[in-house]
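In: here are the coordinates; sequence isn't available:
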């Protein structure tokens, strides 16, 4: 999407408690907020000798389908753009299937509120009884405008409501982004593009509010860098990768997230709370 180069990715099994690890140019990079080194229009992770860009869509698919352990093998330094959404990653995981591992599943429970802001934009995490509740609001110039969506994240809601929502942008910003070395691989096959009046893609929008759905997809991918699934309620207004990741760091450093074993039943995971791996 951003580098404009060809890339190839393979999702491979991993053992219990490995987590999600990106393997790039012989280097392993843990999928964790502490590894983030860029968050402008994408989330980029860096290791000691390599980096991997635009991890948010595959991370969202893995997290939403409750895959806790996987190796992401990359030829190239950026996750493939596919169609700009997480739909192909979901299909690949569903086709491969997942298996339960004989280890307890750990979660991070929000125990006290955490909030960050940046000008008019803000993001927060608050305690919740179970699961992850998402409430995202965006405000862009027309024709996107102001959109808001709230839902409880489950594999089913992700497949139905979020996975197909594509990256989006404005035609007027294209040349500036190219000068900055961004969106070099963006095109009408992997990006929902708006001019001053409407989307210029031949088939238009997949949802009437596709933009806020994609922003929520990004939230799922960024929160997946917490190190374990989050139990809590997320809310943002005019957010993005930078605010999502700043919130994760603030919550972790303030003690707002408490690590515990998942002793309850979550759909897609056995009642004993065992981890899943593709």
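Out: Yep, it's here. Keep in mind the model is a prediction, meaning the values are calculated, not measured. Residues are numbered from 1 along each chain as shown.
In: every contact and neighbour count from this point should use C-alpha atoms.
Out: Noted.
In: I'd like the distance between residue 223 and residue 132.
Out: 10 Å (C-alpha to C-alpha, to the nearest Å).
In: for the two, indicate the residue with more neighbours.
Out: Between residue 223 and residue 132, residue 223 has the larger neighbour count (other C-alpha atoms under 10 Å), namely 24 against 20.
In: my read is that the more buried one contacts residue 244, right?
Out: Yes. Assessed by C-alpha atoms under 8 Å, residue 223 is found in contact with residue 244 at 7.2 Å.
In: give me the element residue 95 is part of.
Out: helix 87-96 (DSSP states H and E).
In: do residue 244 as well
Out: Remark: residue 244 resides in helix 241-254, with elements defined by DSSP H and E.
In: give me the residue at the spatial middle of the protein.
Out: Closest residue to the average C-alpha location of the chain: residue 221 at 1.4 Å, with C-alpha atoms, centre = their mean.
In: show me the contacts for it.
Out: Residue 221 makes contact with 55-61, 63 under the criterion C-alpha atoms under 8 Å, 6 or more residues apart in numbering.
In: give the contact list for residue 198.
Out: Counting by C-alpha under 8 Å, 6+ apart, residue 198 has contacts residue 143.
In: if we can go back for a sec, now, the most widely separated pair of the contacts of residue 221?
Out: Between any two of these, the greatest separation by C-alpha to C-alpha is 12.0 Å, found for 55 and 63.
In: the more surrounded of those two?
Out: Using other C-alpha under 10 Å as the criterion, residue 55 and residue 63 rank with residue 63 on top: 26 against 23.
In: for that one, give me its contacts.
Out: Under the criterion of C-alpha under 8 Å, 6+ apart, the neighbours of residue 63 are 220-221, 224, 229.
In: how does it look with 6 Å?
Out: residue 224 (C-alpha atoms under 6 Å, 6 or more residues apart in numbering).
In: which helix or strand lies directly C-terminal to the helix or strand harbouring it?
Out: Assigned by DSSP H and E, residue 63 falls within helix 56-64. Going down the chain from helix 56-64, the next helix or strand is strand 70-75, by DSSP H and E.
In: now residue 4. Nearest residue, chain neighbours left out?
Out: residue 185 (3.8 Å; C-alpha to C-alpha, 6 or more residues apart in numbering).
In: next: residue 139.
Out: Spatially, and ignoring its direct neighbours in sequence, residue 139 is nearest to residue 146 (4.3 Å; C-alpha to C-alpha, 6+ apart).
In: how many neighbours does the one you found have?
Out: For residue 146, the count of nearby residues is 15 (other C-alpha under 10 Å).
In: ok, now how distant is it from residue 87?
Out: According to C-alpha to C-alpha, residue 146 and residue 87 sit 24 Å apart.
In: hmm, back to that, count of neighbours near the residue nearest to residue 4?
Out: Residue 185: 15 surrounding residues under other C-alpha under 10 Å.
In: ok, residue 87 touching residue 163?
Out: Yes. Using C-alpha atoms under 6 Å, residue 87 makes contact with residue 163 at a distance of 4.9 Å.
In: next one for the comparison:
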């Protein structure tokens, strides 16, 4: 089993390959996860049929393209969608530097959770690249309100997620989940939680060109009074655990692990992304910690726009 390497930056020892279907596009895609040097971060490379790279997109907030139903990054007219579960896996297991080559526009959905990506990484070792890891330390509370929803980041000596959801459905209702993010807790508490949706919403999604690859194999589907998946739920509170998994992936768009407590109520991809934007836009609310943090602070923050485009914050149906 792969091990996290303390406070040193990490990468994968070997390249890993995985294929699957995009939940929204319904199209197949193959990804190769390649080892990368220190300070590379998580970079997605769109490749053509011959394997030649057409564009490289670093998974950071300035490249956010859309948050409707999934998290999508883009650059130069090309994008990669549904990156949140893969980003959550890297963040949860402590992997800092990977180049993800992908021959399609959407990360494979696998079973709707991060479990397959965890198993994939367990096929190699997470190794140090000989450079210190930097963290973004929250110095003061930052809050974002969005209608009846809100999110906030608070100073905390660790990586805590406190997620509450509330749906007008007796199958979900209100659920809350709190976890201190470590590789062990990520594996045990979050990785297997699957995405979910309501059968009544299928027509809406498909009319917008979404959920074309959705099935009972990769989505927990809710009818009026029951879960339609024959195997049922993996956790009694699988819904809020999956929302927590999404939050871990979305907050990775900060470009470094966030030391703080993240709280949200009725959140989703849009709210998570707005939280990252709000934190990084307030220079008094955070600082880098790490051996070379202060020397990197100003140049890195200069890459972050004060406000993202409206397209990135379209309706969130997640």
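Out: Thanks, I have the structure now. Owing to the predicted nature of the structure, the values given are computational and were not obtained by experimental measurement.
In: need the TM-score from the superposition.
Out: Once superposed, the chains reach a TM-score of 0.92 (TM-score structural alignment, normalised by the length of the first structure), with 262 aligned residues with a C-alpha RMSD of 1.1 Å.
In: mean distance, the helix holding residue 244 of the first structure to its aligned residues in the second structure?
Out: Compared with the second structure after the fit, helix 241-254 of the first structure shows a mean deviation of 0.4 Å (mean C-alpha distance after the TM-score superposition for the first structure).
In: how far out from the middle of the chain is that helix?
Out: Relative to the mean C-alpha coordinate of its chain, helix 241-254 of the first structure is positioned 14 Å out (C-alpha atoms, centre = their mean, to the nearest Å).
In: now swap in stretch 256-272 of the second structure and tell me
Out: That offset, for stretch 256-272 of the second structure, works out to 11 Å (C-alpha atoms, centre = their mean).
In: one more: stretch 78-93 of the first structure?
Out: Stretch 78-93 of the first structure sits 11 Å away from the centroid of its parent chain (C-alpha atoms, centre = their mean).
In: mind checking the end-to-end distance for it?
Out: Using C-alpha to C-alpha, first and last residues of stretch 78-93 of the first structure are 19 Å apart.
In: mind listing what's buried in it?
Out: Buried residues in stretch 78-93 of the first structure, counted by 16 or more other C-alpha atoms under 10 Å: 78-90, 93.
In: again with stretch 158-174 of the first structure
Out: 158-159, 161-170.
In: what lies in contact with that stretch?
Out: Residues from elsewhere that reach stretch 158-174 of the first structure (C-alpha under 6 Å, 6+ apart): 84-87, 191-195, 210, 213-214, 217.
In: so that stretch matches what in the second structure?
Out: Aligned using TM-score structural alignment, stretch 158-174 of the first structure spans residues 186-202 in the second structure.
In: which residue lines up with residue 146 of the second structure in the first structure?
Out: Under the alignment (TM-score structural alignment), residue 146 of the second structure pairs with residue 118 of the first structure.
In: neighbours of that match, how many?
Out: 12.
In: how much space separates the closest residue to it other than its chain neighbours from residue 113 of the first structure?
Out: Spatial nearest neighbour of residue 118 of the first structure, excluding adjacent residues (C-alpha to C-alpha, 6+ apart): residue 243 at 7.4 Å. Distance of residue 243 of the first structure to residue 113 of the first structure, given as C-alpha to C-alpha: 15 Å.
In: just residue 232 of the first structure next, same as before
Out: Residue 232 of the first structure is 10 Å from residue 113 of the first structure, where distance means C-alpha to C-alpha.
In: neighbour count for these two, which is higher?
Out: Between residue 232 of the first structure and residue 113, residue 232 has the larger neighbour count (other C-alpha under 10 Å), namely 22 against 17.
In: to which residue of the second structure is the more buried one aligned?
Out: Alignment note (TM-score structural alignment): residue 232 of the first structure maps to residue 260 of the second structure.
In: residues in contact with that match?
Out: By C-alpha under 6 Å, 6+ apart, the neighbours of residue 260 of the second structure are 138, 154-156, 158-159.
In: ditto for residue 149 of the first structure
Out: Applying C-alpha under 6 Å, 6+ apart, the residues contacting residue 149 of the first structure are 135-136.
In: residue 68 of the first structure too?
Out: By C-alpha under 6 Å, 6+ apart, the contact set of residue 68 of the first structure is 19, 276.
In: 8 Å - rerun?
Out: Contacts for residue 68 of the first structure (C-alpha under 8 Å, 6+ apart) come out as 17, 19-20, 62, 228, 275-277.
In: most neighbours of all these, which one?
Out: Each of these was scored for neighbours by other C-alpha under 10 Å, and residue 276 scores highest at 29 neighbours.
In: element containing that residue?
Out: strand 274-277.
In: give me the element the aligned partner of residue 205 of the first structure in the second structure is part of.
Out: Matched to the second structure by TM-score structural alignment, residue 205 of the first structure sits across from residue 233. Under the criterion DSSP H and E, no helix or strand holds residue 233 of the second structure.
In: burial of residue 233 of the second structure, as a residue count?
Out: 15.
In: so what does residue 100 of the second structure match up with in the first structure?
Out: In the first structure, residue 100 of the second structure lands on residue 72 (TM-score structural alignment).
In: correct me, but that match touches residue 14?
Out: No. At 9.6 Å, residue 72 of the first structure does not count as touching residue 14 under the criterion of C-alpha under 8 Å.
In: so which of the two has more stuff around it?
Out: A side-by-side neighbour count of residue 72 of the first structure and residue 14, using other C-alpha under 10 Å, places residue 72 first with 23 against 19.
In: what distance do you get for that one to residue 18 of the first structure?
Out: Computed as C-alpha to C-alpha, the residue 72 of the first structure to residue 18 of the first structure distance reads 12 Å.
In: and for the residue sitting furthest away from the middle of the second structure, nearest residue in space, chain neighbours not counted?
Out: Distance from the centre of the second structure peaks at residue 225, with 29.9 Å (C-alpha atoms, centre = their mean). In this structure, residue 225 of the second structure finds its nearest non-sequential neighbour in residue 171, 6.9 Å apart by C-alpha to C-alpha, 6+ apart.
In: assign a three-state SS to that neighbour, would you?
Out: Look at residue 171 of the second structure: counting by DSSP: H, G, I helix; E, B strand; the rest coil, its state is coil.
In: residue 70 of the second structure now?
Out: coil.
In: what's near enough to touch it?
Out: Residue 70 of the second structure is in contact with 81-84, 269, 318, counting by C-alpha under 8 Å, 6+ apart.
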